[in-house]
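Asker: What follows is a predicted protein model with its sequence.
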Amino acid sequence: MKTSELRQRFLQYFERQGHRRVASSAVIGPADDPTVMWTNSGMIQFKDVFLGKENRDYSRATTSQKCLRAGGKHNDLDQVGFTARHHTFFEMLGNFSFGDYFKADAIRFAWEFLTGPVDQGCLGLDPSRLWVTVFEGADGVPADIEAEDMWKAAGVPADRIMRFGKKDNFWQMGDTGPCGPCSELHFDRGAHIPGDATPNGEGDRVMEIWNLVFMQYERDAKGVLAPLPKPSIDTGMGLERTASILQGVDTNYEIDLFEPIFEAIWKAAKVRPEDRREHANRTASQVIADHIRAATFMCYDGVVPSNEGRGYVLRKIVRRALRFGRKLGIEGLFFADLAPAVFQAMGDQYPELLAEMGRIQKSLHREEQQFSHTLSAGLKILEASDVSSGTLSGSDIFRLYDTYGFPVDLVEDWCRERSIAADLAGFQQELNAQRSRARAAMKAHDLRLAGDLAVLADLPPTRFTGYDHLESQAHVVALFDAGHKRVKQLSGEGYVLLDRTPFYAMSGGQVGDTGQLRFEGGHAEVLDCTAPAQKRHLHKVVVTGSLIENTAVNALVHAGRRRRVRAHHTATHLLHAALREVLGTHVKQAGSVVDAQRLRFDFTHFAPLEPAQIAEIERLASHQALKAMDTKVREMDIDEALASGAMALFGEKYGDVVRVVQVPGFSTELCGGTHVPNTGEIGVVKIISEGAVSAGVRRIEAVAGEMALELLQADEAMIHGLSRQANANREALPELLAAKDQRIAQLERDLKEAKLKAASGGGSAEQVEQVKGHTLVTALVEGLEGNALREFMDQVRTRHASAVIVLASKTAEDKVAALVAVSPDLPYDAGTLFKTMLPALNGRGGGKKDLAQGGGSNPAGLPEALQALRAAL
């Protein structure tokens, strides 16, 4: 059975059981959840549903979820390639119940799907080769006898059910929150596979394929468990593992999904066909095959290699693959060329990869090139390392590994070639310390619903009326004081939840609205609006008078501010489309901020924008705005929207029904923000800055509408002022400024020559003395620094063929510059001599044997510094 057929059989089976098929979310964690870097399981996209923060219009779901485990709590990176089943990227098949069915149905579904007839859409696995594990009980939580009995009722023989403890059969979302026992299904792959013949033993013979989590408890901060009012189900079955069973192969890497990828790897490698199954070669090829799958989907979802966050993980994955490419004998750049093979293997399920393949390959190719530079830089650092003790220190190895990404195995090779010991124990100690710091950082909890705000999830959702109206009658549903404590009556600072509101809540990069709430006996200034729980608009207010729960209010959005915000938001869509037209379709949104003053737009691109490109982007965006076209906004099914070509921002959450904003003939995007009804409101779009954010990500800032007019007026006032000051018309300003620049440069040269001439005075400033039979020349001057001081040194050297020469120049009340030169025939080191002067000068600097330079902040210490140098001769 092909892997694609297995995937469809699973999803179709659960659709027949009343489950909604939900599309896979991105491999990057949700944008609104700072505790999740990667989607490491199928339940991540449903996390807020399980926590009660979000409601869906279905209570049963099934997915085939793209997952990534390469960092944080779940990190399989170091095992990948060396075992039969570990991956950084894999697919998790899952079925979920949100307070609907529980253990009995979950168990029945699982056993029926695995062992039921193939001609009825099941898998037909041999029941005698399946094992089931259940929770044996621990820490006051009883054994899951209920699940054990249900497995027996489903048809599992009693001798095929085993009990295990918390490590294997108890699941929890975090230190607090939903948790519960779980049951795992394991498959015995046969005696030809090394390992124990029972679950959770050594080796790969018995392999876990499916985990059924029974969420039935809530753990509080004290560790106390309480039954959940709506127990839920979260399951996960490994697609690749199950496919390996159905296809009768010994490892996940032998299934059909990997065949095109291995073909591409072997085409690039120099390993002979008969040597490809040799252990080292097989391991290296498995690493590369896994990593190109992971890197392709990471890049597709907008990750670019960098030195922090998700980009750092991608960089590690790419560079690990490149190292193993070397082990296969692959020379030159090859990794990016493997990405099309991923589409060949998985394009039936993920056809969207094809449109982004150029951008994906360009990002990976750039990282490959960068890594070749890293290797060169790392080797230079190694050559300069202190190995006088015969050992390269662990801290040096770690610095190369962590800061420069230099592979440890290459460090070992370098040391071995020079008979130098590599302090790998010290390196491991540094690495463990870093991991401890990372684990501590990952313990951050989701505080969006801290304090009494947790009640928001239980209150009715807010009806947003702000797309069509800036004023609305509403009632107060709940009040919270400044410390997020729920109150019945509010004065001063606090928060208000309304049953309906025209106030947009900050999301998708757009700021929240401001305005007023008016009520009998007072009013409240709305300073901001956010949605800490989905569809619950929380208004940050300062109340004048006293606002009471259930009071009727008139909610009014600040119209002028909203007008400027929406002009900037639609302008971001125009800029996005213009960027793709000018720079290429590899451009993808990587973040944005839209407020009343300006817009900020981050996008994937690999080089600074040329002035001509910026001008063309402005022209295209402004041309579309000045067409004064009506924008079109429609709500439609998510799949229909994506099929129509609408751009989506990965990392953002989208429901089954989405809002599509279109500037006809130019831009179509999924967006929940507010937009102009007609592009004429935007006027012109003016880019005010462009620069780098991180590797492969650029940022532009721009203004539109009223703010563009303000900018143009300010620029006009500045030019007018300059013209008046220069007593010249504006057209003459460039030529006038160029002439002044030339004049200033000439005056600076003249001043430098005058200072140099005054300082040298034909040698009159030089003091010559004999110290221990060698000539010492000193000269103390003022006003010379940088190149001028070095030119002075060149003049002095022509007059003294064999000497130690010290030049010092006071350049300010608290600044001194100095040079020390030593003739080649003298037994002194300029850098060493210079260091003797530094304490007295409160300075720093250094150099080579013949010349050293630097400076300090204590000119008064010059006599003491010279005396220290004399003593060193």
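Answerer: All right, it came through fine.

Asker: Going by C-alpha atoms from here, please, whenever you check contacts or count neighbours.
Answerer: OK.

Asker: From what I see, residue 10 and residue 93 are in contact.
Answerer: Yes - in this structure, residue 10 is within contact of residue 93 by Cα atoms under 8 Å, at 7.4 Å.

Asker: Now do the SS call for residue 573.
Answerer: With DSSP: H, G, I helix; E, B strand; the rest coil as the basis, residue 573 sits in helix.

Asker: ok, it to residue 625 distance?
Answerer: Using Cα to Cα, to the nearest Å, we find residue 573 at a distance of 11 Å from residue 625.

Asker: Against that first model, consider the following:
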Amino acid sequence: MSELEWPVSRVRKTFIEFFQSKDEKGGADGGHTFWASNSVVPYDDPTLLFTNAGMNQFKPIFMGTVDPKSPLAPLKRACNSQKCIRAGGKHNDLDDVGKDVYHHTFFEMLGNWSFATYFKKEATAWAWELLTNVYGLEPDRLYATYCEGDQHKGGTVPPDEETRQLWLQYLPPERVLKGNMKDNFWEMGDTGPCGPCTELHYDRIGGRNAAHLVNMDDPNVLEIWNVVFIQMFRNKDQSLSMLPGKHVDTGMGLERITSILQGKMSNYDTDIFTPIFDAIHKRTGVRPYTGKVGKDDSDGIDMAYRVVADHIRTLTIAVTDGAQPGNDGRNYVIRRILRRGVRYARQYLYPPGTQYEAGFFSSLSSIVVDVLGEAFPELKGNPGVGMTPEKVASIILEEEVSFLRTLDRGIAQFEKFAEMDQSAGRISGEHAFMLYDTFGFPVDLTLLMAEEKGISVDSQGYEECMEKQRAKSRGEAKEGEVVLVLEAEQTDKLAKELGVVATDDSTKYDWTSAGSGPRGNATVKAIWDGKEFLSEAKEGTYCGLIFDKTNFYAEAGGQLFDTGRVTTSEAVFNVQNVQKFGGYILHSGNLGSGSVKVGDAAELDVDYERRSLIASNHTSTHLLNFALRKVLGADGAVNIDQRGSIVGPDKLRFDFSYGKPMKVEEVEQVRTLVQELIRGGYPLQKKEVALSAAKQIKSLRAVFGEVYPDPVRVVSVGPVPHSIDDLLAKPDSGEWEKLSVEFCGGTHMDNTKEAVDFSILGEEGTAKGVRRVVCVTRDAARQAKQAAEDFDVRVANAGSITDMSELDREISSMRTDVDAIVMDYVRKDAIKKNIDKLKDKVLAWEKQIIKEKTDSALRWAEALEVSGKFVVEEVDVDGDVKAIDAAMKTINTRAPALPVCLLSRSSKGDKVSCLAVVPGGAGGLDAKDWINAALEKCGGKGGGKSDRAQGAAKDASGFEQAVAAAKAYPASKGLA
């Protein structure tokens, strides 16, 4: 085998085509569906930092929560090569990258899946066929493991004897090995689908019995194939139950199998990495890569090659998919990876006498596009998040330049801290935090540099410092304190044991958006209390009700759920939360009175007034999205994309991609455009249409990473008369650019005028390249404007205050209050500017007062009789430090060798200032001791050096004693 025979592109293609040819019977028809790799940024899965396994995007199928209208719903078998990142969270290989030849932060996971079609027999047979017959691996180098079983976390897992027997068809008993629960039992999380897994391991060396090296982290005996048999469910009480549907989840690392097929002893020696290594060598002049590790890699260059190549792959992929360097979550991980890569490049890859130039690291992203662009076309341009290869490189470059500004200073500071903490044998938590906070060093970089010096880091102390500093960025609190969920076991039981069909919620759109609508009539089909399905729930119970149909809106797409009431002949149930799980709508709340039984007829009464407020904010979110695109992306050079939203009854929050803060003028333009659309009174058009047809509409806006149902609901609004059918009939029409057109299953106003008014309350950044605006409509918008008008009156009244001290106090109070009061963002900015103008008036007055005090001090100093061995005097300048300093300079000019101590107190008695100068240590005096001897009488202190010091106190009641102490100090030193 050779690199020429098995280039990585052929390895990947062969895998996919093999499974595309396989259906559950092994025939050529109805084979595995190729399912394109998901983004590494899992927009639809908040539990993950990054997509870290091939099965991530199929979780709704495994969990039994897939929407019947989702494109995933009809899927039976699938295969692909999934982009994965393991850096941060539960699976984190970042710290190991570079130290060996097999760890990566980004890798490709070749996978094939069965969703309750074939199982163990086919999965093992096809694994063997692909590896030995197609890829041509030597069978005597392969070892299989199976789950040995255990009493585990409250549930018995029997030995997987079936899988063992299947492998014995291909391998001798000594190469079919038991695996423990850690290695051979897979779980999605603390609860959820799980099951035994089987692995195939390959011995790179061969000609020996390597059974004792399996799962022992030997680089030459490596796991290449892992098949999870998802057949169980881990319940909340940790017990295990069997799933009705049994699934197969296969994963094989592309980098590993490629290294084997190319006859390489390391993933880094394959054509996956060699183009990047060649570029590094060419652009730096450093010696070629030799594959050494540990002590053999004495100059650290080979490790730097691996780190830089791995990290630029991860960054190029992640930024293309919409991640950005930042300070929180996945964006902070991206920043850590980038800085780690730049640090290695800067410190190890540039030979002595050469200088690192900003742009080296970011320039390598083009090589990644060349290597991976065919497999993942989005690398050549990802319009979903507005990314091009050039923009990706520029984002990496910007962060690279920013980090380089502090890197050299940071390294120097680290060396100082390492020396200071040498006796303790570890960098203190405070110092590690300072390196992070001041110099931008992620703690893993400090850990790595400390490791290179043979010392450790006080990680606990660092975390304590971080906890004190960490800005708490929390999502909006949602109504309803308790949220019940249905997992795969429950949705399977509903469908197959209880015979409950998916909830029909089509009537949720049958209402009048002004705030009224009909009651729904439904039948109770199931009652869920979070632990079991009940036949009856009694008064006081918190539970979830499932009906055959509902007019309640389940939370989705950023829109909060409906609330309301359900009544039966015997009970009143208060609905506090509504969620959707695999087609079932679960209404959670308290049973206020009576009892509810399965089969009861019920009336469903939605709080339409609350929904009307939500609808007003939701439609305005669409108008806002449209306005932002028009104002910020008018020239086409900037792509404005929605990055998330929360729509509730009180406000809306909208996140979007934009690389810098909005100017106040831009905020005003956006606000004005939305207000014009509201005042225009345009009707909303809403219709379900085929997904493929809807995607052709030229002006359509969709949220990147979101999976849309088919058919999909299209919502449009704007000044051009139209219907959804018009959009579909002429999808390329330029007229539609004047409209807001989006996929949306939410509830909306019938006409924009129902929003009444619109106000933007705030604009801020949430991550690099992502901005957030918070807005309100209706009465809340009017209140925000009224608050600004009221404050305008207050500012105007302040302008008539003639007492500058009183005006200064009012300015301070207004600055505090204006930030606390909810008001229109643009108006607030104008108010702040008007307050600043008033402050300028105060500053001019203060400047004049200071000048008068200084002139007075100079006249006093010129007239002062300077004699004796020292001078201690009170200066009548109301405690003004600048005036005292002016007087001191005059006295020093007149008597340059004389020790002088000057004191002054304010007329209000709330300030004492003291300044001392001792030229050349005259008379053995110390200026710092001198002022502290005086100020301690007033409860104050000062600082400085022995030849000049100053200080202050806040209580002048002991001023006479302070003057006396200042005069006594020289005598205590023998100067009389």
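Answerer: Everything's here; your move. The structure presented is a predicted model; accordingly, all values stated were derived computationally and were not measured.

Asker: Send over the TM-score of the superposed chains.
Answerer: The TM-score (TM-score structural alignment, normalised by the length of structure 1) is 0.80; 842 aligned residues with a Cα RMSD of 5.1 Å.

Asker: picking that back up, quick one: common contacting residues for residue 10 and residue 93 of structure 1?
Answerer: When Cα atoms under 8 Å, 6 or more residues apart in numbering defines a contact, no residue borders residue 10 of structure 1 and residue 93 alike.

Asker: Alignment lookup: residue 330 of structure 2 to structure 1.
Answerer: Aligned against structure 1 by TM-score structural alignment, residue 330 of structure 2 finds its counterpart in residue 310.

Asker: Next, count neighbours for the nearest residue to its match once chain neighbours are set aside.
Answerer: Leaving aside its chain neighbours, residue 310 of structure 1 sits nearest to residue 303 (6.6 Å; criterion: Cα to Cα, 6 or more residues apart in numbering). Residues within reach of residue 303 of structure 1, counting by other Cα atoms under 10 Å, total 27.

Asker: cool, and residue 893 of structure 2?
Answerer: Residue 893 of structure 2 has 10 nearby residues by other Cα under 10 Å.

Asker: try residue 440 of structure 1
Answerer: 10.

Asker: try residue 11 of structure 1
Answerer: Residue 11 of structure 1, neighbours per other Cα under 10 Å, totals 22.

Asker: So it lies in a strand, does it not?
Answerer: No - read with three-state DSSP, residue 11 of structure 1 is helix and lies in no strand.

Asker: ok, now which ones touch the nearest residue to it once chain neighbours are set aside?
Answerer: Spatial nearest neighbour of residue 11 of structure 1, excluding adjacent residues (Cα to Cα, 6+ apart): residue 62 at 6.2 Å. By Cα under 8 Å, 6+ apart, residue 62 of structure 1 lies in contact with 11, 14-15, 19-22, 93-96.

Asker: Tell me the spacing between residue 62 of structure 1 and residue 394 of structure 1.
Answerer: 48 Å.

Asker: Walking through the stretch 551-700 of structure 2, point out its strands one by one.
Answerer: Ranges of strands in the stretch 551-700 of structure 2, per DSSP state E, counting those that start in this stretch, are 564-567, 572-581, 584-593, 595-597, 601-606, 642-647, 652-657, 685-689, 700-701.

Asker: go on, the stretch 701-850 of structure 2?
Answerer: Per DSSP E, counting those that start in this stretch, the stretch 701-850 of structure 2 carries strands over the ranges 712-717, 740-743, 758-767, 770-777.

Asker: who does the first one touch, helix- and strand-wise?
Answerer: On a contact count with 3 or more Cα pairs under 8 Å, 6 or more residues apart in numbering; DSSP states H and E, strand 712-717 of structure 2 meets strand 685-689, helix 691-694, helix 724-729, strand 740-743.
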